[in-house]
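**Q** Pasting the sequence and the predicted coordinates here, then a few questions.
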Amino acid sequence: MKGKKYVFYISLAISLCLIAIGVFMPSQLESFSNSSLDFIYNNLGWFILGSVFTFFVFCMYIGLSKFGHIRLGEDSDRPEYKTATWIGMLFSASIGISLVFWGVAEPVSYYIDPPFGKASSEESAKLALQLVYLHWGVSAWACYALVGVSLAFFQFRKKLPSSLSSVFHPLIGDKIRGPIGKGIDVIVILSIVIGIATSLGFGTLQVNSGLNFLWDLPINVSVQTSIIVVVTIIYVASTVSGLQGAMKHLSNLNMLLAFALLAFVLFLGPTQTIFKVFFQGIGDYVQNFVSMSFRTEPYSEGKGTWIASWTLFYFGWWIAWAPLVGSFVARISKGRTIKEFMMGAVFIPVIGSFFWFAVMGGSAIHLIQNMGETALATSVSTDVTSALFKFFDYFPMTTFLSVLAMVLVLVFFITSANSAVFVLGMFSENGNPNPSHSIKIIWGAVIAAISIVLIMTGGLAGLQSALVAMAVPLAVLMLIMCYSTYKGLQAEIRLTMDQQNKKPKKKSLLPEKEAL
């Protein structure tokens, strides 16, 4: 049993060291992280862009080729969750909290500070949604889908442990159970811990801004710590109740709340403009997808800086988040075919994300560009955490919309941490699909502690940079994963053909002459 927990003990020890560094040396941590980040952006940005595009091409290839009919499980298995619930869990467990945080702030930021062209103009308004769609489109979900389909195939089809090291079985065989496999799982666990801690840190800051906006509650560490403690108790309790219970209901609740908020803004806001923004943005995105995906601007220092700050940051962020989201998506996708998985996991969440930004960001830009409400742009540039609540100031029922948004943030907060703790438990117990409650409780407490330490020490930005710096080794790992998964799928096709050839052919019931 102890051997099975080596990954847990090593990962926990490193996580506790990070907490200690955050407490005693926050400035040094931030400085090191930023230096690493600058090196990556200046020297390896092309590698990150190329890797993400490769992931997308690979996902489309295996989804639409002869591999698409392979089921993630036995041939007799069928999906564990209904499609609507599955889609809701995809959103809740991944980028839901980030959508709420950046829904207004990011499009407006691009509008007032575009990578090229005149700022705060019609041109920058069109470009803003195009860039948002690049950052939140198929490139992001391809990272998740790659990890998800690879892990689900080897876990449910080949009956290997539900840990990321299993994906490399076609290349290293049973060494996945040795030091190499354990090293892979430790790297993955650390990326998940750091990623969810920084994300929950952002969520806490936004909730605190909302409470301040609505009820003048002070913005300070004490309030933020209280928020984290309360939410931690809730998400640990819901995790212990199991996926079939709390997670399913919270995901469904999330979808209802998100649809309610979207409906209010859609029908109370500039409805016709929102739909125009939505379709215009998709058209511009599809038309320029390849060129935007490879844009490095090698001849312009200023433009390169913008791309490093936004595009490379986001692509690195999605790579770093891929082990968490991909592992959870794999866990809830048993019984689906690879084609069904790819069409659902890559495109359906993307359309939902695009519409969210069209409603929130499109309405905000409309207020600034067409209605002259430049104060909204000023408030976004001043404090992105309060951007959503400032935006609601221009709508009727401001308080209701703000409260609804805060509840949505909290529920996304809970479900994101819920899925993270569950995946951490799986990896910590050698791929156990039903990890023990004690392991999940420990990881829940560690995540909360890291979030609190980061907020107290002001090191959130530094550790966020460290997460993106981890994108390079993870990208290398994921490129190898593409090859390993391809080999595994090829072997599965050959095995299926051999089994079909060995089946005895049915004899004709007619006499030989009549049969001829």
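**A** Yep, it's here.
**Q** can we go C-alpha only for contacts and neighbour counts from here?
**A** Fine.
**Q** Helices along the stretch 251-400 of the chain, start to end?
**A** Applying DSSP state H, counting those that start in this stretch to the stretch 251-400 of the chain gives helices spanning 271-293, 301-309, 311-331, 338-342, 348-369, 374-382, 387-392, 398-428.
**Q** try this one side by side with the last:
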Amino acid sequence: MTYPHSIHPALVPGVSVDDQKIRYRVDRPIVLTVGGLIIAFVLWGIVAPMNVFDVSSAALDWLMVNLGWIFTVVAIGMAIVLLCLAFSRFGKIPLGLDDEKPEYSTLSWAAMLFAAGIGIAIIFFGPFEPMSHYLSPRPGAYEPATQEAVIGALAQSALHWGVNAWAIYAVVGLAVAYVSYRRGRVPLMSSILTPLFRNKDTDSLPARIIDGLAIIATLFGTAASLGLGALQIGTGFQLVTGWSTTGNTVALIIIVVLTCGTIASATSGVAKGIRWLSNINLVLAMGLAIFFFVVGPTAFLANMIPAVVVDYVGSLPEALSANMGQGEDMQEFLSGWTTFYWAWWVSWSPFVGVFVAKISKGRTIREFVLGVLFIPGSIIILAFTILGGTAIWLQRESGDIVPGNDPANMPPAEEIFFIVLDHLPGAQIVAPVVLVMLAVFFITTADSASLVNSQLSQRGNPNPNRLVTAFWAICMAGIAAVILLAGNENALQGLQNFVTVTALPFAVILILMMLALLRELRGDPLALRQRFGEEALAGAVLHGVRDYGDNWMISVEGTADEDYAAGAAFDSTAAEYTEWYARTDEEGNRVGYDYETGEYLEEVNDSAATDGSWDPEEGESGAVDSADADDAVGPAGAVGSDDADGVAGSAGSDDAAGSAGAAGSETADGASDGEPKA
């Protein structure tokens, strides 16, 4: 048999990207092309901001009516497919080598997933979104400002931040973890799709387009979050200090100042300090929720929490079936809320996915899916119920947050949190703390996202070039500034325009990712062993009953009879089952490897390296073409180097900018951050 390294594909224990031989480099075509497009966009926004807003608004209107259904398909379809996958025979496949134990305990892993859900958007949207749904519900759902609207508004918010949101993240996270820790490939978006490519070279034009679209989606999704954070910090600063300016001047100044802090963090090694600040931020965020629960309407919130969960689950079919064909009112609602959120989560998925993949090494697919879908989603729903429930309760009691229950009197989104906070005791102490939290969230988010983008544009280099990292941080800041300039008083609308339009191409890529993953899982070593087991047992039963009646037993022996052979219909030497685990050197040339000892062989048989055959005396495998070789190698990626200068984090993760943060990496210098968030 011509098996690479003389090992049957069903016996391969898996290949970790951390063990591959890799040579990293800056992918100049991606950096120059994507960077040039972003610079052109920023210049356009500076020269003609209103033109940018008008064009993006027109693009959004057309996209929502004609293609908005793609985001709905992604949000619904990914959740269904992932749950089916978790409870199928593929659910037992590990995201790592056979018998590899998870890197973190279940409790630590759950805490890190929780950390991934903490960020700027929870504070920004926590009180604002439920209040909006309370006064302006989804058309046909319930009457506004009623008792029914209280639970309905909180359940609608839960829909946008719950299972469906995390299903979008989980697709990327699962795919990255599988191809990196099980298949040993580059943790790039393009390498996930290689099973669908004829040319499996991740340097090809289609591969570069895919990785470029992932960077663009992340840049705009993250910039939107930074824009929101700057708006809210500016508003809080004005309310706390009494200093007032017109327009978004303060927010723009904050973007400049905090971006300088981001660049300093990402390039000068101060990320370890950011890691500690992020840990503190996580504790403060939990403390903030407890503060609202204790000093706010405790009994009301305690009753609301289980009721909201039940209503959320019960209303899922109706809420998810809302579509653009139900009239202009529904189109307006979905464009501003549900479909916009699906687009936002799509834009964040490369970012959050890398972080979640990093911390999930060694988990089974079943553990991964159930944990990622339900742990962070449950925490976020709880947070929204507490913050939003408090806002609605105060509105029903005093009526002064939104005078007359008139949506037209709704304060700006960035002010709602501080208005609600002002109704609670201790607001003067808590408000400055919230400003510090927002500032740290801003820096960790920008730092981490720029590191992930830097890794994506450097072939997954765990120690990316710091100048490239700083460049992406500046690009994000520029986009955030353009969003504020173009939107002016309608900054939130501007955010929705840009995020939705730029996320659409990656939504299509997500669908292809799931198809590629499902295709690859069918050839996983564990899946092959399961297949052999089923075939062998069926053949043994047939053989035993036919020849021996009731009295027979099973033994393992070779057979030439195809009626009983376990692998009679299976070609175990096919390239799709064997090429992926053939080891290569930094140049993409086949090298020998001993899977029993886990060591590379120093000598390479010349004939094997050229004719693709197996030499049993040398124990070497043949060569693959350069495209397959490059794919087989894959870098030790953005996920897992012990001394990584940048690993994926989670915006709000305990070390979004420092290490994998909550992920607990001991020596990583810079992490990424990716919340479900804005």
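**A** Done, it's in. Quantities reported herein were computed from a predicted structural model and do not represent experimental measurements.
**Q** Could you get me the TM-score between them?
**A** The TM-score (TM-score structural alignment, normalised by the length of the first structure) is 0.90; 503 aligned residues with a Cα RMSD of 2.8 Å.
**Q** picking that back up, which stretch among the helices of the stretch 251-400 of the first structure is buried most, on average?
**A** helix 311-331 (a mean of 26; mean count of other Cα atoms under 10 Å).
**Q** Can you give me the stretch of the second structure that that helix aligns onto?
**A** Counting by TM-score structural alignment, helix 311-331 of the first structure pairs with residues 338-358 of the second structure.
**Q** Spatially central residue (nearest the centroid) of the first structure, please.
**A** By Cα atoms, centre = their mean, the first structure has its centre lying nearest to S94, at 4.1 Å.
**Q** circling back: so for L474 of the first structure, which of the helices of the stretch 251-400 of the first structure sits nearest?
**A** L474 of the first structure sits nearest to helix 311-331 of all these, at 6.8 Å, using Cα to Cα.
**Q** so what does that closest one touch, helix or strand wise?
**A** Counting contacts by 3 or more Cα pairs under 8 Å, 6 or more residues apart in numbering; DSSP states H and E, helix 311-331 of the first structure packs against helix 45-64, helix 122-136, helix 138-152, helix 179-215, helix 398-428, helix 460-469, helix 471-502.
**Q** In TSV, list the ones you listed along with distance to Q369 of the first structure.
**A** Supplementary listing: those in TSV, determined by distance: least, Cα to Cα, whole Å:
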stretch	distance to Q369 of the first structure
helix 45-64	32
helix 122-136	8
helix 138-152	28
helix 179-215	25
helix 398-428	21
helix 460-469	31
helix 471-502	36
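**Q** so which of the ones you listed is the most packed in?
**A** helix 138-152 (a mean of 28).
**Q** That one vs the second structure, mean deviation?
**A** Its match in the second structure and helix 138-152 of the first structure itself, once the structures are fitted together, sit a mean 0.7 Å apart by mean Cα distance after the TM-score superposition for the first structure.
**Q** For burial, what's the neighbour tally of the counterpart of P144 of the second structure in the first structure?
**A** Under the alignment by TM-score structural alignment, P144 of the second structure pairs with A119 in the first structure. By other Cα atoms under 10 Å, 15 other residues sit near A119 of the first structure.
**Q** give the contact list for the closest residue in space to A119 of the first structure that isn't next to it in sequence.
**A** Of all residues not flanking A119 of the first structure in the chain, I112 sits nearest, at 5.1 Å (Cα to Cα, 6 or more residues apart in numbering). Neighbouring residues of I112 of the first structure by Cα atoms under 8 Å, 6 or more residues apart in numbering: A119, S120, S124, A377.
**Q** Among those, pick out the one closest to G245 of the first structure, please.
**A** A377 (42.1 Å).
**Q** hang on, isn't the closest one packed against V108?
**A** Yes: using Cα atoms under 8 Å, A377 of the first structure is in contact with V108, at 6.6 Å.
**Q** sorry, back to before: distance to V167 of the first structure added to the helices of the stretch 251-400 of the first structure, as TSV?
**A** Below are these laid out as TSV (distance: least, Cα to Cα, whole Å):
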stretch	distance to V167 of the first structure
helix 271-293	27
helix 301-309	31
helix 311-331	11
helix 338-342	15
helix 348-369	25
helix 374-382	43
helix 387-392	40
helix 398-428	13
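**Q** do you know which of these lies nearest K5 of the first structure?
**A** Checking those against K5 of the first structure by Cα to Cα gives helix 398-428 as the closest, at 6.4 Å.
**Q** Where does the closest one end up in the second structure?
**A** Alignment of helix 398-428 of the first structure against the second structure: residues 427-457, by TM-score structural alignment.
**Q** centre of the chain versus the matching stretch, how much separation?
**A** Averaging C-alpha positions (Cα atoms, centre = their mean, to the nearest Å) puts stretch 427-457 of the second structure 17 Å from its chain's average.
**Q** do the same with stretch 256-274 of the first structure
**A** That offset, for stretch 256-274 of the first structure, works out to 24 Å (Cα atoms, centre = their mean).
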